[in-house]
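**Q** Have a look at this fold, sequence not included:
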């Protein structure tokens, strides 16, 4: 009995095979089982196999009609196919083959192999990874049309293998990004908390200096103190926004799903905002009962209503809140009469750290964190958010939350 030939590009072939990370993976994948089933149906053969030819062993990804997991490479007919100069290898009557008639698989006492036809699994770089083969326990023949059908199926196998590789790469990238994001979240949390106290000390110190030495300071010195205090407040707001953004995941994951009254939630939020302006806030005419992540929805409304208050240059602020329930989602609208958003900035407002250039009622610029946090929370609750705005007239935020989404 002759031994199988080793391909001339064996080292590169094995490297390519390793890159797919398919050796010894699940042998019960439906997509591969369907292909071996089709191969047997098309050819009328009782046995069909998908083989992967490794350095010393041939491993079978899917089998039909034969209970086998692997075989020694020197004895597998699939090794002969991979080492053959052509992409197809057919043995119609193995016992009468001058070089393979003594092959152990052809001389077993029971169910010896007498017919073999294999087409190579060739990847996009031209490497033979293994075969799709059909087998019979008696001499047989296979037509050109059947061979072509097996070649078509072999290409589908390669697509599945290459898809598996691409999917694994994406999963690895996703895992790496999750790890980096977790590290960034931890870093942001630590740094932000550590900066809060020094900033509070700066604000308090500026007030003490003004109170104790105000009579000795000229107008310019007082202006510097005001600038120092206002800058500290701005940085403190920035840090608070950053913390809220990175803690939004915790709000989503740790939030309690409960039933609650929307208008009652809105009343609590208005109390938290401690509004000092002339302002009218209109709640939904029809109050609704919600069943969702209360903490996440509270954070969303806090940010959006807070923005409507801050970015408003009217003597009287008017905010209208509407809500309705559909079969699949809760639907919310928050409309104000504020400064609006420039048309060329609308598409960017949910991008982290992106600002539209407007200043709030106190002349401070935003930090581009709040709306990004809102979008993140809305999406985590299975919803969507969009904005409609006319500059100098007002803005409407429309968002949804999926019902029974946990």
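**A** Yep, it's here. These numbers were taken from a predicted model, which means no experiment stands behind them.
**Q** alpha carbons only for contacts and neighbour counts from here, please
**A** Noted.
**Q** show me where the stretch 101-250 of the chain has helices.
**A** For the stretch 101-250 of the chain, the helices defined by DSSP state H, counting those that start in this stretch occupy 144-213, 219-254.
**Q** List the buried residues in the shortest one.
**A** Applying a neighbour-count criterion of 16 or more other CA atoms under 10 Å, the buried positions in helix 219-254 are 222, 225-226, 229, 231-236, 238-249, 251-252.
**Q** Tell me the helix or strand right after that helix.
**A** Per DSSP states H and E, the first helix or strand lying C-terminal to helix 219-254 is strand 257-261.
**Q** which strands and helices sit next to the helix or strand following that next one?
**A** Scanning forward in sequence from strand 257-261 by DSSP H and E, the next helix or strand is helix 262-273. Here helix 262-273 touches helix 294-310, going by 3 or more CA pairs under 8 Å, 6 or more residues apart in numbering; DSSP states H and E.
**Q** and the helix it packs on, how far out from the chain's middle?
**A** Its chain's C-alpha centre and that of helix 294-310 lie 26 Å apart, by CA atoms, centre = their mean, to the nearest Å.
**Q** what's the answer for stretch 163-177, then?
**A** That offset, for stretch 163-177, works out to 10 Å (CA atoms, centre = their mean).
**Q** repeat for stretch 378-395
**A** How far stretch 378-395 lies from its chain's middle: 23 Å, per CA atoms, centre = their mean.
**Q** Second structure for comparison follows:
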């Protein structure tokens, strides 16, 4: 194995990995870096300066001032010694008198360098990627102020590199998000079509049943059929709203549009169609606020549906109360159902976390609903909390930041 003629940093593998993440090797000059090299020469009063990045086998020059240099083999890079010390400026007053450099072709031949000083380019993780260095053809010393200025320019170089990397990462993330959103939109189209067809059939069949058996239907039967039709119609409207929302671009959303939270709540109650043994009481002052209507509907729907499904009392009672203070709008949704064990309260908002209990219909939950509710509420800038006692019931409190003082009083 060939032994390198230059020192290798102890963290070389990690250093190279960090270097490649910036994706700066073999890129063109950029004015942000050219400004830094020019400043370095002016501050240190030298004819030339470079921003160098030390690759595995070469020195790549990102920016130069005074003379043109794009890259060199790593073994003749002065910065091989600078990257060994992340804390100090490497100053060599006379390269001809230093055994590390006196046989270097950059000293013995063009550009006949005599003076060198380099400040290490240190990442936030502590890896030294290269240096900002100044060069001269005469013996020279740097003042302490010049050394500190060179270190500051090195920090500015890293800051510029970090900003470039973060902008590139953000652009990549946006592209990925765009692809994910496209896939989601396609999925919504499929689900919308597949769900609307059976719902339309339910509506058609219930209307046909009502028409064909009208003479034998009593008042209660009529009410149940109407409930089925209203629920199917409500679901179709919900699906249409979701589909319309996916077709909108972000700049098409009217952030000033205010929605009536009481109307959304009543719409949800109609949609979930509570049975006669469940009574829902609505109290308080419900705000009109600029908020995503579909998202808020999902919050109400999940919480109310759970309150119904896990109610084990002969007469289930659900109370929904709205109030506000100078900071938040509050929605309190409580029930007298089976309750949640205290050691499970910190789990219920976890994605796909299910509890060992079945609802009144004999089904087990998926662990998705409450996690989704939490994500939605937090996307509003709010929070959700829960209090519960076994056999006595559960109370959820949804807090959403106060947007305005408009409200719909009950």
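**A** Yep, that arrived. For clarity, every value in this text was computed on a predicted model and none was experimentally measured.
**Q** Can I get the helices of the stretch 101-250 of the first structure in TSV including distance to residue 125 of the first structure?
**A** Shown next, in TSV, are these (distance: least, CA to CA, whole Å):
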stretch	distance to residue 125 of the first structure
helix 144-213	11
helix 219-254	43
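**Q** Can you tell me which of these is nearest to residue 298 of the first structure?
**A** Closest approach to residue 298 of the first structure among these (CA to CA): helix 219-254, 10.1 Å.
**Q** tell me which element residue 279 of the second structure falls in.
**A** Residue 279 of the second structure belongs to strand 278-289 when assigned by DSSP H and E.
**Q** who's in contact with the next helix or strand after that strand?
**A** The helix or strand immediately downstream of strand 278-289 of the second structure is helix 293-309, counting by DSSP H and E. Helix 293-309 of the second structure is contacted by residues 238, 241-242, 259, 264-265, 268-269, 272, 274, 278, 316, 318, 333-335, 337, 359-361, 369-370, 373, 376-377, 394, 396 when judged by CA atoms under 8 Å, 6 or more residues apart in numbering.
**Q** Just the buried residues out of the residues you listed, in PyMOL syntax.
**A** Command for PyMOL that selects the buried part of these, burial taken from 16+ other CA under 10 Å:
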select buried, resi 238+242+259+264+265+268+269+272+274+278+316+318+333+334+335+337+359+369+370+373+376+377+394+396
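**Q** how far off helix 293-309 does the strand holding residue 279 of the second structure point, in degrees?
**A** Between strand 278-289 of the second structure and helix 293-309, the angle comes out at 160 degrees (axes from the mean of the first three to the mean of the last three CA atoms, to 10 degrees).
**Q** Distance check, residue 175 of the second structure against residue 213 of the second structure.
**A** With distances taken as CA to CA, to the nearest Å, residue 175 of the second structure is found 57 Å from residue 213 of the second structure.
**Q** cool, and residue 294 of the second structure?
**A** Distance from residue 294 of the second structure to residue 213 of the second structure, counting by CA to CA: 37 Å.
**Q** Could you check which of those two has the larger neighbour count?
**A** residue 294 (14 against 10; other CA atoms under 10 Å).
**Q** Does anything pack onto the strand holding residue 279 of the second structure? Which helices or strands?
**A** When contacts are defined as 3+ CA pairs under 8 Å, 6+ apart, strand 278-289 of the second structure packs onto strand 259-260, helix 261-272, strand 316-324, strand 407-409.
**Q** run the last query once more with 10 Å
**A** Counting contacts by 3 or more CA pairs under 10 Å, 6 or more residues apart in numbering; DSSP states H and E, strand 278-289 of the second structure packs against strand 259-260, helix 261-272, helix 293-309, strand 316-324, strand 328-335, strand 407-409.
**Q** what helix or strand is residue 62 of the first structure on?
**A** strand 57-64.
**Q** what comes up buried for the next helix or strand after that strand?
**A** Of the helices and strands lying after strand 57-64 of the first structure in sequence (DSSP H and E), the nearest is strand 70-72. Within strand 70-72 of the first structure, the residues scored as buried using 16+ other CA under 10 Å are 70, 71.
**Q** what do you get for stretch 78-89 of the first structure?
**A** Of the residues in stretch 78-89 of the first structure, 78, 79, 80, 81, 82, 83, 84, 87, 88, 89 count as buried by neighbour count, 16+ other CA under 10 Å.
**Q** wait, isn't the first one in contact with residue 91?
**A** Yep, that's residue 78 of the first structure we're talking about. No: counting by CA atoms under 10 Å, residue 78 of the first structure stays clear of residue 91, with 11.3 Å between them.
**Q** How about the secondary structure of residue 85 of the second structure?
**A** Under DSSP: H, G, I helix; E, B strand; the rest coil, residue 85 of the second structure falls in the coil class.
**Q** distance of it from residue 79 of the second structure?
**A** Going from residue 85 of the second structure to residue 79 of the second structure by CA to CA gives 10 Å.
**Q** Can you check which residues contact both of the two?
**A** Residues touching both residue 85 of the second structure and residue 79 (CA atoms under 10 Å, 6 or more residues apart in numbering): 119, 120.
**Q** ok, the residue lying closest to residue 225 of the first structure once chain neighbours are set aside - how many residues close by?
**A** Of all residues not flanking residue 225 of the first structure in the chain, residue 206 sits nearest, at 5.9 Å (CA to CA, 6 or more residues apart in numbering). Around residue 206 of the first structure there are 19 other residues, counting by other CA under 10 Å.
**Q** Equivalent analysis for residue 149 of the first structure, please.
**A** There are 15 residues near residue 149 of the first structure, going by other CA under 10 Å.
**Q** ok, now which ones touch it?
**A** By CA under 10 Å, 6+ apart, the contact set of residue 149 of the first structure is 38, 39, 42, 43, 143.
**Q** What's the match for it in the second structure?
**A** Residue 149 of the first structure maps onto residue 149 in the second structure, with residues paired by TM-score structural alignment.
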